[in-house]
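Participant: Everything below, folded, please.
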Amino acid sequence: MIQSLEKKCAILVKSKTYSFVVFVCCLLYIALALPNLEIYSIFKNIIIFGSIPYIYLLSKEGNKDILYLFIGCFTIQTLSWINSLYAIPNAATPYPDMKLLASLFLFFPMSFFIRKNNNKRIVLFSTFLISFLITVLVHDYNYNSLSAALNGVRVDFGLHNAQYTSMMAAVAAMVSSLLFFLIKGQKYESIIRVILGISFAFWMFILMASQSRQIWLSLTIVLLSLPVLSIKKIGRKNVLGLYLILLSLGFLITKTETFNDRMLDTKNSGDLVVAKRIIAGDWQSIPMTSFGIRFNSWQEAYSWIKENPILGTTKAGVKELILESKAFQSNPRTSGFGHLHNYYIETLVSFGIVGMIFLICFYFTIFKNAFSREKEPSYIFVFSFLILWLLINNFESYNSKYYGLYIFNLVLSCYYLPPEVGSKKGKKRQ
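Facilitator: This next block holds a predicted model:
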C-alpha cells in the first residue's frame, strides 16, 4: 500500500499537467494577494495542498534540510508557548500559534512548480509588477493619489502604510531591472526593454512618493554594493565610473523637493533631537517621534529579553511588553501598538536565543540554495535582495507582516531549488 502511494505521488510530481495547473494557481495567488482580494486564499491553499505529494516523497528520499527547518519552526513555537504559560500566564494564548514562523515557508511549495525555470520566473515577476501597477492605478482612480504624490504629499496607495509601499516599490524597481536582462533573446526584446525601463522609472517615483527613509537608506546601501558585486562583469576599471554615476544620481535626488521636504519633516518631527540624545547617551528622555518610537520599543524589549532569554514568550509577549510599558501606554499615539518595529528583536522576545539561531540557520540554508547555480544578473539580484531584506527588517517587522511575507515568498519561490524526488536515483538512496 505504501509503495502504491509512493508510485501515485511520483506520477503526480512528474506530471506536466499537474505542475502547470498548480503553477497557474501560483500566478493567481501573486496577482490577487497584493490587492488583498479574499479569493487569493483559495489559490494559496491549492498550492499548499498541491505540494503534499512532493513533500511526502521528500520525506522518503532526497535532501531533507528544508523539512528539518519546518519541523524546527513548529518545535520552537511550541516550546515558547509552553514557556509563556509560566512566564506570562495571564497573557498566554490557550494554544500555540504556529503561523508566525510557518508563514516564512510558503515559497517552498511554490518552488516545486517553478524550479528556477527562467521563463516561469519572468511570468511570475511580471504578474507581480502588473498586479502592483493595477493596485496603484485603482487607488489613484478612487483617491487621485498620483496627483497628490506629484504635489509632494506622502501616499501609501492603500498598502497598509507608506513603509510597505516603499518596500514594494523598491523590490518592483529591482525586479524591473532584473527582467531587463532576463528577457535577452526573447521575442520583441527591444520593445519589452523600453517598457521595463519605464517600469523602473515609475517604481522609483513611487518609492520617492511614499517617502520611507528606512527604505531609502537601505536601498542606497544596496546600490553602493552593486559595483563590487558586478566587478567580474564590468571590470575593476569601470567600478569607479559606476560609483561616480551612482553618486551623481544621489546628488540629484538630494536636490528634489520631495527629498528635502522629507528631511525637513525629519527635523521638525523631532527625529533629529532623538538622534542627538541617543549619541549623547540620554536614553531616558527619548520623545515618541517616528524614530523615537522604534528606539523606545527596543529599549523596552531589552529587559523583557533578559527575563526570558532562551525560549521567549511567543507573540503574546510582544503585545504584553507594550501593554506593560509606561512610556507607550502614557502616549495615545502608541498605546495600541502591538509590534516592536524590528523583526530580529521581536524574534528574541517571541522565541528567545533559540528562535534567533533558527532564523540564522533558516537564512543560511535558504539563501545558500538560492545562490546555487545562479549567474549574473540573477546572482546579483538575489544578493541585493538579501542585503535589502536584512536591513529593512531592522526598522519594521516585514517578515511577520502580510505584504512583507508576500514579497519574501515571491522572490524565494523563484530562486529556491527544491530537491529532486520520485526518480530512480532518489529511490536508490532510500
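
Participant: From here on, just use CA atoms for contacts and neighbour counts.
Facilitator: Will do.

Participant: Tell me which helix or strand Asp140 sits in.
Facilitator: helix 118-143 (DSSP states H and E).

Participant: Name the residues that touch the helix or strand that that helix is followed by?
Facilitator: The first helix or strand that comes after helix 118-143 along the chain, using DSSP H and E, is helix 145-150. Outside helix 145-150, the residues that touch it by CA atoms under 8 Å, 6 or more residues apart in numbering are His139, Asp140, Arg154, Val155, Phe157, Ala209, Ser210.

Participant: Contact partners for the second one?
Facilitator: Spelled out, it's Asp140. The contact partners of Asp140, by CA under 8 Å, 6+ apart, come to Leu146, Phe157.

Participant: before we go on, could you also do this sequence so I can check it against the first one:
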Amino acid sequence: MQPTMGMAEHGPNNLALKWFGWFGFLSLGVYATFLIAWPDVGGPAETIMALLGLVAVLTWGTRIRASAALWLLVAAVLVQLLSWTLGYFHHPQWIEDNPQVDRLAKLFIFISVAWWLGGSTRRTLLIWSLALTGFFLGLLIHGNGLAEWRNGFAGLRVDFGIRNAQHTAMYFGTGLLGLLAFARRSLASGNWALVRRLAWVLAMALCVAGLIVTQTRGIWLALGVALPLMAALFAWWYLRTHPVRQARLMLLGGFLAVVLVGIPTVEIAYSPIANRVTKELPAIESILAGDFEAVPYNSSGVRFHTWRAATEWIAERPIVGWGGDGRSLAIDETQWLPQWVKDHFGHLHNYFLELWVAYGLLGVAVFAGLAFWVGRGTWLAWRGGVLPSDMALFGVAFFLYWIIVNQFESYNSFWTGVFVHNLVVGGLVTHYWRWQSTQRRDGDSQPQPTSQPE
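Facilitator: A predicted model of the protein is given here:
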C-alpha cells in the first residue's frame, strides 16, 4: 500500500495527490524525529501532519471514515463538551472559560499517523526508528549532555532535561521493549548487517543504562511484568513455528545471553534500585496496615494521599466528572491536603484517575473502547498475516507496559506520552486498516450468489 492509502483510488496518476501524500509522510518523519530533540521543528510538523491526515481521511478515506476510530474521536469530543457544559452550571467558579476538547482529542492523532503510514510495515519501522534516534539525539541536546551520564553513574537521578526523570525513563523503557521485540530482525544477516547489529547493541546499552540512571520505580515495575510476558509469548510462538530441536537450542541460547547480560546489569543497578525502594517502605507499611493518616508525604505517600482526594471528588460526580481541570481541583480544593502539596503538585500521577475525575465514567468508557478496538484490530491483523509477529509481540508488551506506567504517572496527559501513544497505536492501526482493505478486496473478488439456482 502507498502512503496515500485510499487516495490512489481517486486518481493514481494524479501528480498533485502523489506529492500531497509524500508531503504528509515527510511531515510525519519530521515529527517523529524532532519532537523531542528539536520541538520548534517537531511541534509544527505534528500540527501539519495531523491536520493534513484528518483532511485526507475525510476526503479520500471512504471506508476509513466509518471506522470506530473516527466515532470514538467524536465521542471523546462530545464527552468533553458535556462535562464542560454540566460543570458550567454546577460549579462555574471552577470551570474553564472554553471547553478544552484537545485533552482527549490529541490521543487520536494516531488516525493521521496510521493514514500516512499507508499500511506499510517498512514505513512503520522507519518512523519508530526515527523516533528512537530523535530521542537519543535529545539526550545530547537537552540538559547537560554527557555530564548527565556522569552524574547518573555517580548515583544521582538525572532526567537529561526532558521534562523529568519519569518521562525520560518512559522513553528508555519503550525503546527497550522495541529493541527486544525486533532483535531478530535487527541482528539478521543481509544488507547493512554490521551497521544494524552495532546500532542495535549501542541502542540497547543506552536504554539499559538510561533505565538505571533515571531511577524510576514505576518503569522498573512495568518492565518487570512486561518482559517476562514478552519472553513467554516469544517462546510459545517459536516452539509452535520451528522444529523442536532448533527451538530448544534457540531458546537455550537466548536464556544464556540474558543471564550473561543480566547478572552484571543487576549488580550495577542493584544499589540505586534498593535505595529507591527502601525510601518508600514506611509509606507502603502504613498503607498495608490501613493506617492512612500515618502515611508519610514522601514520593509514594504524596501519590497515595492525592489519589484518596481524587476518589472523594469522583464519588460526587462519577458519571460526567468535573471538567478538564478536575485533576488540579482534586488537589487544590481538598482541605486536608497540606499546602505545600498543593503548591508543588498539579496532577494526580495516575492517568486513569485523572480521566475519571475529569470526564467521569463516560470518559473512561471512551478510553476503554479505544483500547479494546486497537487490541482487537491488532489481533485480527496478526491472525490475517498482515501484522508481523514481532510487531504483534511489541504491541502486546507495550500495551501492558503502558497500562502499568500510567498508574504512577499521567503520561497520556503530557506531550511526552501522547507522542509515544500516537506513534505506537498508529503503527498498529495502519496494519489493521490494511487487513480490512485486503478482506474487502478478497470479498469483492469472490463470485456473487444469484437468486436463481444454476
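
Participant: Could you dump the contacts of helix 145-150 of structure 1 into CSV with secondary structure added?
Facilitator: Output for the contacts of helix 145-150 of structure 1, formatted as CSV (DSSP: H, G, I helix; E, B strand; the rest coil):
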residue, secondary structure
His139, helix
Asp140, helix
Arg154, coil
Val155, coil
Phe157, coil
Ala209, helix
Ser210, helix
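
Participant: quick check, nearest of these to Lys267 of structure 1?
Facilitator: Lys267 of structure 1 lies nearest to Arg154 out of those, by CA to CA, at 16.4 Å.

Participant: In structure 2, what residue corresponds to that closest one?
Facilitator: For Arg154 of structure 1, the aligned residue in structure 2 is Arg157 (criterion: TM-score structural alignment).

Participant: What lines up with Tyr95 of structure 1 in structure 2?
Facilitator: Using TM-score structural alignment, Tyr95 of structure 1 pairs with Asn98 in structure 2.

Participant: Three-state assignment for its match, please.
Facilitator: coil.

Participant: how far away is it from Glu354 of structure 2?
Facilitator: Distance of Asn98 of structure 2 to Glu354 of structure 2, computed by CA to CA, to the nearest Å: 19 Å.

Participant: These two: who's more crowded?
Facilitator: Taking neighbours as other CA atoms under 10 Å, Asn98 of structure 2 and Glu354 compare with Glu354 leading, 27 against 10.

Participant: follow-up on the earlier one: for the helix holding Asp140 of structure 1, buried residues please.
Facilitator: Within helix 118-143 of structure 1, the residues that qualify as buried are 120-122, 124-129, 131-133, 135-140, counting by 16 or more other CA atoms under 10 Å.

Participant: How about stretch 256-266 of structure 2?
Facilitator: Within stretch 256-266 of structure 2, no residue qualifies as buried by neighbour count (16+ other CA under 10 Å).

Participant: Mean deviation, it versus structure 1?
Facilitator: Comparison of stretch 256-266 of structure 2 with structure 1 after fitting gives an average deviation of 5.9 Å (mean CA distance after the TM-score superposition for structure 1).

Participant: Show me how far that stretch is from its chain's centre.
Facilitator: From the chain centre to the centre of stretch 256-266 of structure 2 is a distance of 27 Å (CA atoms, centre = their mean, to the nearest Å).

Participant: Enumerate every residue touching Leu276 of structure 2.
Facilitator: Slight slip there: residue 276 of structure 2 is Arg, not Leu. Arg276 of structure 2 is in contact with Gln215, Arg217, counting by CA under 8 Å, 6+ apart.

Participant: now it: how far from Leu139 of structure 2?
Facilitator: Counting by CA to CA - Arg276 of structure 2 and Leu139 of structure 2 are separated by 23 Å.

Participant: And Gln339 of structure 2, by the same measure?
Facilitator: Gln339 of structure 2 is 35 Å from Leu139 of structure 2, where distance means CA to CA.
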